[in-house]
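Chemist: Structure, please.
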Amino acid sequence: MGPCLWILMLIVTHITAFRRPRDLSPCQVFQEDANCSNLNLTKIPIHLPATIHTLDLSRNLLQNLTDDVLLAYSSIQHLNLHSNKIQFIQPGLFQALTRLQVLDLSRNFLDLYAALKTPIGPLTSVQRLDLSGNGLFTDMSGYFLNDAPALTNLSLDGNSITKICRDTFNGTQALRNIDLHNNVIIEIEEGAFESLSNLSELDLSMNSISCIVDFNLFQLKTLNLRQNSMTNFQTIDSELEFELLYLDLRENKIIYFPVLPRKNKLIYLDLSRNLLRSVNCSGSLEELENLRDSGYLLTDHDKHISCISKRHQDLPRLLYLDLSYNQLKSVPSSFFGSMVSLETLNISNNCLESFSVDSESPLNALKTLDISFNNLHNLSFGERTLAALEVLHLQGNALSTLDGSIFSRLPSIRSLHLQQNQLSICSSQWGPAKDCISLSGISTLSYLYLSDNNLLSVPQSAFQGSPLLILDLSLNPGMEVSPLSLSGLETTLSHLSLRGNQLQRLPFDFTLFRKLKSLDLSVNRLSGLSLWSGDSSVESLNLQNNSLVTLAPDMLQKALRTLYVGSNPLSCCRNQHLLTLLQQDRLMVPDIAAVTCWYTKDSENMEISMSAVQPEHCKSVNVKVLLISVIVVLVLGLLVLTVIMKLLFHSRRHRFNRGIKA
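Modeler: Here you go, the predicted model:
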């Protein structure tokens, strides 16, 4: 081999050896982003471009962070170290990374580092820091926060912090967002958050805070205290305006309505799943003693709420109020007096027996009202109230007698949920009566749910003048319907449910309903069907749990796309059109696994899956039918021949007798 060739090989080998680390780098590099996630790395990779801005090292096996490699990437702005095994960080490591803005150290073992009691700072340029899921205890967070002047967003969720000390955030005065949810916080020292003048969002949900009686964070806009052990929430009495917009107090043990700022900007208030017994913000000592007698553990703060001075609480900007899943027995109409902007009100799942809206508190901005699953017997809406109401939930109550025209007075109503009551429907010909409700002539009504009302009948033209798109009349066993019960809905109705009504026949010609797309006739007693006289627009048809043996070809219209037909005694051999559609994939049957049919084999009825039917399953039946047909023809032929022979014999005999007589 010549010397030139040796030199060439040495050069190629040297170049290959020089480039191999980068060529074989397990990371994916695209422009200024390097993705090294989930590669079982134990060290930070070398030979990445020095100009990268984002380095994702999440879900690896890194244990120690030192400056031997990381400082080579001085342009990093976003460093993701989520879900490693990091337990040591070289102090001062991030100071040299002057462009670093986002640092994610979540789901590591930084409690082991904090045990060394050595700050990692300074974090000179870091704006977002995630320390969640690191097993940090009280005071440990200080080793990461003592010098972070640019920090605006901090996450400490999923740790084991029990106390927020007064000096916890002294080194992070620029904070705007703090996430402390899912810790074990019991105590917050006075002044812990007051010095953070830019603080806008604070999440303290899923902790063990028992009460807040002197809330004074005027600048805060969002406060989440969901799922604590709070029995009371009270702001300080001040004439200054609070900036608070969102207050989440759900899933606590609050007994009385919180004491809110005199001047506030609240638009969202959630008090669901508490122990509210009254919408008053205070109670008498006698009421509290009754709570004690019922097994409720009273604290000093609970006793305090009976002694606070009642202050006038206006909520003029409130848009959303949730009081569901409490123990309210009444809510006076005057309670809503200041809520002139309220759009959504949920008082479902309480103990209300009556509810009224009068002209003094008209709730004219309200769009959604949910009073479902109470024990309502009385319901009244005054004249010129609820002008904007679009959705009304009344399901799951005991309503039987209402003002017949109560819903006709709602000028914007679109959706009525009346299921699980005891209501009756008035005929449009007679107008509203005392023992029924009028559902005709409501020009804005599009969605009507009347299932499970023990309806005895649907009168003629019951919905005339109400342009319904969806009508649910299901679960009213024994309900009588006539050909004109749905009169007036021919040009609007798109979904109709008659499920579970024990219907044996259908008096409707659904061809007339030109926009009907979905028809639910399941769980009835239908044995024969004639649904339409011409082309139908129905795309989805549910016939489950009936008594159908055959489906006529004209029932399986061209528009039909989806058919539910399980739990019927279908014949395997008398539904050839259905079998053809299934074989050609021209019809979707989502419950095909539950669709069975019957055929006869050796004089025994056999049941198989409809999708498993083969031509041989119907051969024996065809042979028997043919044999029976032949026998019938032969018998008829013999009978005809016998009759003809008798007639001929009688005719000849008559002629013979006449000849002798002559």
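Chemist: CA only for contacts and neighbour counts going forward, please
Modeler: Will do.
Chemist: packing partners for the helix ranked longest in the chain?
Modeler: Counting residues, the longest helix found in the chain (DSSP state H) is helix 619-661. For helix 619-661, the packing partners by 3 or more CA pairs under 8 Å, 6 or more residues apart in numbering; DSSP states H and E come out as strand 596-601.
Chemist: buried set for the strand it packs on?
Modeler: Within strand 596-601, the residues scored as buried using 16 or more other CA atoms under 10 Å are 596-600.
Chemist: where's it relative to the chain centroid, distance-wise?
Modeler: Relative to its parent chain, strand 596-601 has a centroid offset of 42 Å by CA atoms, centre = their mean, to the nearest Å.
Chemist: same check, this time on stretch 105-121
Modeler: Per CA atoms, centre = their mean, the centroid offset for stretch 105-121 relative to its chain is 39 Å.
Chemist: Start and end of that stretch, how far apart?
Modeler: 14 Å (CA to CA, to the nearest Å).
Chemist: Give me the residues contacting it.
Modeler: For stretch 105-121, the external contacting residues (CA atoms under 8 Å, 6 or more residues apart in numbering) are 80-95, 129-137, 140-148.
Chemist: Here is a second sequence; please produce its structure as well for comparison:
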Amino acid sequence: CYPHLPDFFLFLKHCYKSIFSLYSVPVDLDVRLRRLDLSNNFIRQLHTLVLPYLEQLDLSANQLDLISEGAFKNLAQLKELNLSRNALNNNLDSNSKALQSISRLQSLDISVNSLNGEAVELYLRNKSSLDQLKMTGNALTRLSHSLFKESKGLRDITIEDNTISVIEEGTFEPLSQLEMLNLAKNNLVQICDFKLHHLKYLNLSRNSLEYFFTHEDDQLYRLEILDLSFNKLLYFPIVPKMSSLRYLHLQNNMIGTLNSEATMVSEANSLYNEIIKEKIARKNNLHSNWRLMPLIYIDLSYNHFTSFPLETLSLLSSLETLNFSYNCLQNIVWNIRNHSDSSYSRQIFFPSLKHLDLQSNGLLYISPLFLNALTQIEALNLQDNSLQLCASMEHLRSSQSTQQISLNTSCIAFGRLRTLKHLNLKENKIKMLNPNTFQGTSLVSLNLARNSDMVMHEGALDSVQTTIQSLIISEINMTSSDLSLPCMPVLTELKAANNRLDIIPSSLSCSPLREIDIRNNVLMTLNHSLIHALSGNLDRIYISGNHFNCCDSKWVTVLKELQIEMPDMSDTECFTSISNMVMTEYLKNPLLYCSLHKKAQEVHFGQMFIIVLFAFVILTAFILFTRKRSSSKIQYNKKPTCYCIYMYTF
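Modeler: I've put the predicted structure just below:
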């Protein structure tokens, strides 16, 4: 932009953006420019710029390979420089000397320039004011201790997507202001000693890390976010004892491969002692450090756990969210070592855990003792497992003997989860939903989708009818006669797509529904009086994939008059005796289509009447003809007899 603005606004912010592709920097630039964006052009050489007020310069995605030594000497206010996606690996002497003349530079991006370590060191000379550095997608294989010796004020460094396999001791330690370090997508194999006390964010994802250890000391570490995802870790990391770590990403590793939790912890401690050359194993370093960690979030999805690491994770007293999806659990059993030889099972707790994701583990059984430990659980995701639900104790007592109750030990009962609000049971092959299955919970949302052929007994949702706000019962292969819903006075969302419903339950009239999804059922019409009852709150309804009767469409008119959204109306079809058509096409002229439908019905009735009448006439004629022929045969048979008698007399 190059507008004619008042001088005051021009002083605050001004910019120039080329409209056409450029092969050189324009010579007629306003010297008052504050921001200059020349990215995505074809500039190969950069000569002296006279822009004394320029603060931001973007030359990314050009073909720049030569910067004259004096190119930046008149840019006294330049603070941000983007040179990414060029060819700065050429003409290093001239290019590096040009950058050395910028004394106030705070942000530098030299990503994707095929730079090695020596080239980067040249570009970083005389950069004591540098605060942010990006070097993504270069050719760095090793980080030397002298790399940042003239840039000790760096706060944010990104060296993602290189081939770094070695980091020399002393490379980052002198950077006392460093808070964010991104080393993702490199070739690092191990972190033997993490010593960056001031760092708040560390990303080591997508390397080849096998372990991450920190020597024990009494210094406070400010690290809050540690991303070790997509590596080859076999063990939990041993983090600083005095840490501020709150978010730990360990997804897509190999943790749990060693099967038992005790083996994994023991081997991690042995390896740690070997690395720090501790001859005597003094204590459980992993657990002692984890016990002090103020972690609130940990992601352990896509690992190799075959058993749930109860003791290790229970040490995290502040943990609120645990993602344990896509592992190899079949059972969560209470395998806790007791403090004594007593046969009494020691109870541990997850006192802060609110969100637990166990999706896609192949779970068949969850110990009641584990559920008892979830004292504050609010959201539980059990999708894509093989769990069966227990009936409430009242129902069992009334329908089974004590012996039968004791045999039913493989099911899961939610009655002990009194804080539970959100439950996902999608794709569990659930066979039976007994009365008051969720008694004792405070469910707000419940997902029962894709439990094909599940039988829902009357009263199954009665115990949570006053709390449920979202109910998903899609893809259960359920008919209207199978579906029994109580009055749910706070239900705002119902998803019942891909079933065999031909009627929407009238009990929903007392629900303040805002969204309904009834796609792909066998509905021929909707009860417009029910729609009127829901109209005070209903915002959206999905209806496609049903077998609606075009000429019984008063409900469509009601929905349109009430301005209720039908997002899939253009995909919705209706049917007449003549053909099927898209609902929107029918609604353009419903009288025409329905008059044709009526005429077709009249013609059809007339044709049927004529056919029946014709058939009656033919049948009557046939009967008369048959009788007449029978009579003729009788008379014919009598004549010879009489004739014979007559001849004999004569």
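Chemist: coming back round to it: now do the longest helix of the first structure against strand 596-601, angle only.
Modeler: Orientation check (axes from the mean of the first three to the mean of the last three CA atoms, to 10 degrees): helix 619-661 of the first structure against strand 596-601 gives 50 degrees.
Chemist: In the first structure, what range does stretch 633-645 of the second structure match?
Modeler: Under TM-score structural alignment, stretch 633-645 of the second structure has no counterpart anywhere in the first structure.
Chemist: Sorry, wrong one. I was asking about stretch 138-156 of the second structure.
Modeler: On the first structure, the counterpart of stretch 138-156 of the second structure by TM-score structural alignment is residues 159-177.
Chemist: re earlier: how far out from the middle of the chain is the longest helix of the first structure?
Modeler: 75 Å.
Chemist: how about residue 178 of the second structure, what's its partner in the first structure?
Modeler: For residue 178 of the second structure, the aligned residue in the first structure is residue 199 (criterion: TM-score structural alignment).
Chemist: Tell me the secondary structure at its match.
Modeler: coil (DSSP: H, G, I helix; E, B strand; the rest coil).
Chemist: I'd say it and residue 177 touch.
Modeler: Yes. Applying CA atoms under 8 Å, one finds residue 199 of the first structure in contact with residue 177, separated by 6.1 Å.
Chemist: So for those two, which residue has more residues nearby?
Modeler: A count of neighbours by other CA atoms under 10 Å puts residue 199 above the other of residue 199 of the first structure and residue 177, at 23 against 20.
Chemist: Let me see the contact set for residue 480 of the first structure.
Modeler: 456-458.
Chemist: Same question for residue 611 of the second structure.
Modeler: Contact partners of residue 611 of the second structure, counting by CA under 8 Å, 6+ apart, are absent.
Chemist: can you confirm it is in a strand?
Modeler: No. According to three-state DSSP, residue 611 of the second structure belongs to no strand; its state is helix.
Chemist: What are the buried residues along the match of stretch 138-156 of the second structure?
Modeler: Judged by neighbour count (16+ other CA under 10 Å), stretch 159-177 of the first structure contains these buried residues: 159-165, 168-177.
Chemist: wait, doesn't residue 76 of the first structure sit right on residue 102?
Modeler: No. Here residue 76 of the first structure does not reach residue 102: they are 9.2 Å apart, not a contact under CA under 8 Å.
Chemist: The two - which one has more neighbours?
Modeler: Set side by side, residue 76 of the first structure and residue 102 show more neighbours around residue 76, with 23 against 20, by other CA under 10 Å.
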